[in-house]
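1. coordinates for the following, if possible.
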Amino acid sequence: MLFNSIDFAIFLPIVFILYWFVFNKNLKLQNVFVVIASYFFYGCWDWRFLFLILFSTVIDYSVGFQLAKEAHKTKRKILLWISIVVNLGLLGVFKYYNFFIDNFTTMFSFFNMRIEASSLNIVLPVGISFYTFQTLSYTIDVYKRKMEPTKDFISFSAFVSFFPQLVAGPIEKASNLLPQFYKKRTFDYSKAVDGLRQILWGLIKKVVIADNCARYVNEIFLHSDYYSGSTLLLGALLFAFQIYGDFSGYSDIAIGTSRLFGFHLKKNFAFPYFSRDIAEFWRRWHISLSTWFKDYLYIPLGGSRGSVWSKIRNVFIIFIVSGFWHGANWTFIVWGVLNAIYFLPLLLTHENRVNTNVVAEGKSYPSVNEFLNILKTFGLTLLGWVFFRADNVQHALHYMARITSLSLFTVPKFLKMGGVYTTLMLIMIFILIEWKGREQQYAIAEFRFKQAKYMRWVFYLFLGFILFYYGDFNKTEFIYFAF
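-> Coordinates of the predicted model:
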């Protein structure tokens, strides 16, 4: 079930009414209802994969339960490794099996050795990369004694399967989301309105920005051999806003929907395209995944402590693993390596924590230096997105070669340039609104006008017009469903 579908528009109010007016008297029943609604939501894609979620839930709940009773260090490690092997094993089979088999056979054929190894026709379960990491955070934190294991299987099941963020995050730590299922929720009108406002902005990001960009991005990348460098640069630019609108739009809808039910999910995007360096970009892009890798991989490896070699090693490990998490393709690994190369100079010169505040905080405009740094950071990010979007590494290199050719200095030519100009206009409006609200939780969280109150309603009517007039409601899937 897609957030940008009629199905969800029917599903959400029904669940909302039942949640607050039928099951609100009993916390346990309310949590049971959350689990049922979440399983129904996920089952609309493929009910067979519900068994994977249930299996992962049972394993990690059981491991946590046993860790509470086990004091022996070795046995505790065995329990932890059971959780790690099961969760990463599920990822390995469904997401990476064919990648490893294909590369394994290719490697042997390079040495004129033939081996028989067939790929499997495996369907990737939607959201598996998200909920496996979410349950892993629970067992790791319980193992490290950072939180008490739960004895409430229903609450734990609701934590794992919570439908707003089940299939594309944010990846919530158990220490933040799980305790919220223990407490009685009361309806808060102001939080609900805020949630609806964030859902509105998320929908605009998805159906107005991302899906309109996707029409031209798909055409340009598919037929990149036939376009000039300037047109290919335009395609990369549009993809940058497609992926940002698509993924941050999903996060906004997920967070807004959660607020309707009395839950607080952590911020997943913080206006990353206004970053002044790559380190700042990664503190603002897909925050939940970056935080997960930092807490459970980067810091255990030693982080930025130790020798220069250790620092370099750890940075490359974290970015390569992050790239590989996104998909079983060498393009994602190259994308990870590229970002590691961007990040390393900042780390080694101790400049990776320079820009921790909001750009031009309290001001209307950035300084010339801030503006140039934003452009530089966006340009580096744009190069990375070419590898992220390309079919393979060769395609990405060929795409980049054409961008850097003399045809870069020609006027972009595209059969549907009228539509492209409209999309660019929408992007400019989008950037202005994002800039205006960059100090808030999301762009329109506290949009204020010095004029009369009716201006606020004019603004919302304007957003509604943009949404329904320019929105693409063809039920296009979110990009991160493939990850």
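2. can we go C-alpha only for contacts and neighbour counts from here?
-> OK.
3. what's the strand or helix carrying W457 in contact with?
-> According to DSSP states H and E, W457 maps onto helix 454-470. Contact with helix 454-470 is made by L203, I204, V207, V208, F447, R448, F449, as judged by C-alpha atoms under 8 Å, 6 or more residues apart in numbering.
4. tell me which residues of that helix are tucked away?
-> By 16 or more other C-alpha atoms under 10 Å, the buried positions in helix 454-470 come out as G464, L467, Y470.
5. hang on, the earlier thing: farthest-separated two in the contacts of helix 454-470?
-> V207 and F449 (26.1 Å; C-alpha to C-alpha).
6. for stretch 428-447, which positions count as buried?
-> Neighbour-count burial for stretch 428-447 [16+ other C-alpha under 10 Å]: 430-431, 434-439, 441-445.
7. any idea where the helices of the stretch 301-450 of the chain begin and end?
-> Listed in chain order, the helices of the stretch 301-450 of the chain (DSSP state H, counting those that start in this stretch) span 308-326, 330-348, 368-389, 393-403, 417-436.
8. quick one, which of those helices gets closest to Y189.
-> Among these, the nearest to Y189 by C-alpha to C-alpha is helix 417-436 (25.1 Å).
9. other SSEs contacting that closest one?
-> helix 211-222 (3 or more C-alpha pairs under 8 Å, 6 or more residues apart in numbering; DSSP states H and E).
10. enumerate the positions of the helix it packs on that are buried.
-> D211, N212, C213, A214, R215, Y216, V217, I220, F221.
11. contacts only, for the nearest residue to K183 once chain neighbours are set aside.
-> Nearest residue to K183 in three dimensions, chain neighbours excluded: L27, at 7.6 Å (C-alpha to C-alpha, 6 or more residues apart in numbering). By C-alpha under 8 Å, 6+ apart, the contact list for L27 reads Y182, K183, K184.
12. here is the second sequence; please produce its structure so I can put it next to the first one:
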Amino acid sequence: MPFNSSEFLVFYLMVFAAGWLVVGFPRLRIWLMLLASYYFYASNNGWIIGLLLISTQIDYMAGLGIEGSSDPKVRRRYLALSLVTNLGLLGFFKYANFFAGSVYDAAAAFGVPVTWETLDIVLPVGISFYTFQSMSYTIDVYNGRMKAERSWYRFAFYVAYFPQLVAGPIVRARHFMHQIYEPPRLTPQALEGGLQLIFKGLVKKLVLADTLAVYVDHAFGNAGTIGGIEAWIGLYAFAFQIYYDFSGYSDVAIGCARLMGFRLPPNFRRPYAALSITEFWRRWHLSLSYWLRDYVYKPLGGSRMASKLGVYRNLLVTMLLGGLWHGAAWTFILWGALHGGLLVLERALGWGKLVRDYRERTWARIWRAFFMFNVLAFTWLPFRADGWDNMVEFAGALGRNSSAQALTGGLALSAAIIAGGWIYMMAADLIPMRRLALKLPVPVNAAIYALGALAMVVFTSRGTTTFIYFAF
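-> Just a heads-up that it's a prediction; the model follows:
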């Protein structure tokens, strides 16, 4: 039941209305939204609700067990139960065929006969997201960052809350659980802010991301024949397609939650205005970035290592795991390795001070951000490519000759969206755009929303695509 469907609109309006009708009955309200969340998740594929319930039950018991014991060994056993269960389910359903296939390919390369068939495993939507979310709870209880939740249905609601269940943001229990106990309020500011986020998210997805998707698919599907101009526009287009697609989902999720009285964390902060890879990860997929920082990078030793090599190792391991989290393919691992290598390079060369100097000069900052956008666009190549062969073929297309006549029709539209998107992102980073929007006359703001609504109607008439991160 994707956000960009009429089924979700009907579902959400029913849950929204019912939730506020019973607002005076807190227990009933949470139960109602919990059952609605289970229905939302099961509507995709009924059996996967069982996996969600297993993770919920194990982590609920593990949290109570950790808090209820002063014996370090017992506490570690409960933590291990949570980690092994969650990572075991994630590993089997997401990575079993990948690792089996890798072993098969390695054996074949050395002439070792291996005869097995891959399993017919369906990847449960959202498992990467709710697994990390649920695990963070038991880790936080173990480390004393929060108390264990004693109410099963409240904890289950935290894990399964439908706006962020299948594609984030990844929410920390210590930032969300207290909201369940607080009386919800729908202030005029929350109503306006929630509706604006939903509208903005749908425009990003239906108008911008889906438009770019057509030309991205064309470019990568015809990597052997397209010219250099088409290839570069296709690469830039994917950089913005995935941003508009994923940030659009996050905007809708955060907006839907806000209208129901809950606050979810922001997930994006104008990532292509970043001046370095380090800064990019402080702007892109923030909930995952902070999760990897707090639950992988810092436990490995973070930046506190005695040697620089230890810090570099921690950066590489963290980003390799981040790449693997995104997908069960070597191309995703390569994507993580590229980002890890660039983070190490920045740290080794001391580029942080250089970036601070750029920030003081507007034009230098713009040129630096443009350079970094080109670097980031190139790192998206293995992420989007359909395997090694497609990646190599597309990389070769980037250097091909092509005529200016190639820039016609759809490619010209894609180029305009890319240029407009980057210019707007830089302007929003340099100028307080929200205050500017508030100063616009009401008729101008109304016209902007009307044009956005009209664009959604026009562009969705040709059909729409699923959100990219549903595959992760």
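13. TM-score of the superposed pair?
-> Put the two chains on top of each other and the TM-score (TM-score structural alignment, normalised by the length of structure 2) is 0.95; 471 aligned residues with a C-alpha RMSD of 2.2 Å.
14. now, among the contacts of helix 454-470 of structure 1, which is nearest to L426 of structure 1?
-> Among these, V208 lies closest to L426 of structure 1 (C-alpha to C-alpha), at 7.8 Å.
15. now do the contacts for that closest one.
-> Counted by C-alpha under 8 Å, 6+ apart, V208 of structure 1 has contacts L426, I466, L467, Y470, G471, D472.
16. any idea what the fourth one aligns with in structure 2?
-> For Y470 of structure 1, the aligned position in structure 2 is F459, judged by TM-score structural alignment.
17. now that match: how far from A453 of structure 2?
-> 10 Å (C-alpha to C-alpha, to the nearest Å).
18. same question, P113 of structure 2
-> 59 Å.
19. what helix or strand is the residue of structure 1 most remote from its centre on?
-> Ranking residues of structure 1 by C-alpha distance from their mean position (C-alpha atoms, centre = their mean) puts N112 at the top, at 41.2 Å. Using DSSP H and E, N112 of structure 1 maps to neither a helix nor a strand.
20. can you give me the distance of it to T106 of structure 1?
-> 10 Å.
21. what of S275 of structure 1?
-> For S275 of structure 1 relative to T106 of structure 1 (C-alpha to C-alpha), the value is 40 Å.
22. who has more neighbours out of those two?
-> For the pair S275 of structure 1 and T106, the greater number of neighbours falls to S275 (28 against 15), based on other C-alpha atoms under 10 Å.
23. so the more buried one makes contact with F281?
-> Yes - using C-alpha atoms under 8 Å, S275 of structure 1 is in contact with F281, at 5.2 Å.
24. overlap in contacts of these two?
-> T377.
25. what sits against the spatially most central residue of structure 2?
-> For structure 2, H285 is the residue whose C-alpha lies nearest the centre (C-alpha atoms, centre = their mean; 5.0 Å). Listed by C-alpha under 8 Å, 6+ apart, the contact set of H285 of structure 2 reads P169, N267, F268.
26. between these, which is closest to P299 of structure 2?
-> For the contacts of H285 of structure 2, the nearest to P299 of structure 2 is P169 (22.1 Å; C-alpha to C-alpha).
27. pretty sure the closest one is touching N267, no?
-> Yes - using C-alpha under 8 Å, P169 of structure 2 is in contact with N267, at 6.2 Å.
28. between these two, what contacts are shared?
-> Contacts common to P169 of structure 2 and N267, judged by C-alpha under 8 Å, 6+ apart, are S250, H285, S287.
29. could you count how many residues lie near the last one?
-> Applying other C-alpha under 10 Å, we find 21 other residues in the vicinity of S287 of structure 2.
30. pretty sure it is touching P265, no?
-> Yes - contact criterion C-alpha under 8 Å: S287 of structure 2 and P265 qualify, at 7.5 Å.
31. what's the overlap in contacts for those two?
-> P169, V171.
32. which secondary structure elements does the strand or helix carrying Y78 of structure 2 sit against?
-> Using DSSP H and E, Y78 of structure 2 sits within helix 72-90. Packing partners of helix 72-90 of structure 2 (3+ C-alpha pairs under 8 Å, 6+ apart): helix 49-67, helix 127-142.
33. re the thing from before, and which of the buried residues of stretch 428-447 of structure 1 is nearest V63 of structure 1?
-> Q441 (35.7 Å).
34. where in structure 1 does stretch 147-163 of structure 2 align, residue-wise?
-> Stretch 147-163 of structure 2 covers residues 148-164 of structure 1 once aligned (TM-score structural alignment).
35. do the same with stretch 222-229 of structure 2
-> Going by TM-score structural alignment: stretch 222-229 of structure 2 matches residues 223-230.
36. can you give me the end-to-end span of the matching stretch?
-> One end of stretch 223-230 of structure 1 to the other measures 14 Å (C-alpha to C-alpha).
37. buried residues in that stretch, which are they?
-> S224, Y227, S228, G229, S230.
38. of these, which belong to helices?
-> Among the buried residues of stretch 223-230 of structure 1, the ones falling in helices (DSSP state H) are G229, S230.
39. and which of the buried residues of stretch 223-230 of structure 1 is nearest to Y480 of structure 1?
-> S224 (23.2 Å).
40. so who does the closest one touch?
-> L232, Y399.
41. just G306 of structure 1 next, same as before
-> Contact analysis of G306 of structure 1 by C-alpha under 8 Å, 6+ apart lists nothing.
42. for the buried residues of helix 454-470 of structure 1, give me JSON lines that also has distance to K376 of structure 1.
-> Listed next are the buried residues of helix 454-470 of structure 1 as JSON lines, based on distance: C-alpha to C-alpha, whole Å:
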{"residue": "G464", "distance to K376 of structure 1": "34"}
{"residue": "L467", "distance to K376 of structure 1": "31"}
{"residue": "Y470", "distance to K376 of structure 1": "31"}
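43. next, G261 of structure 2: secondary structure please.
-> coil (DSSP: H, G, I helix; E, B strand; the rest coil).
44. isn't it right next to P188, touching?
-> No - if you go by C-alpha under 8 Å, G261 of structure 2 and P188 don't touch, sitting 11.8 Å apart.
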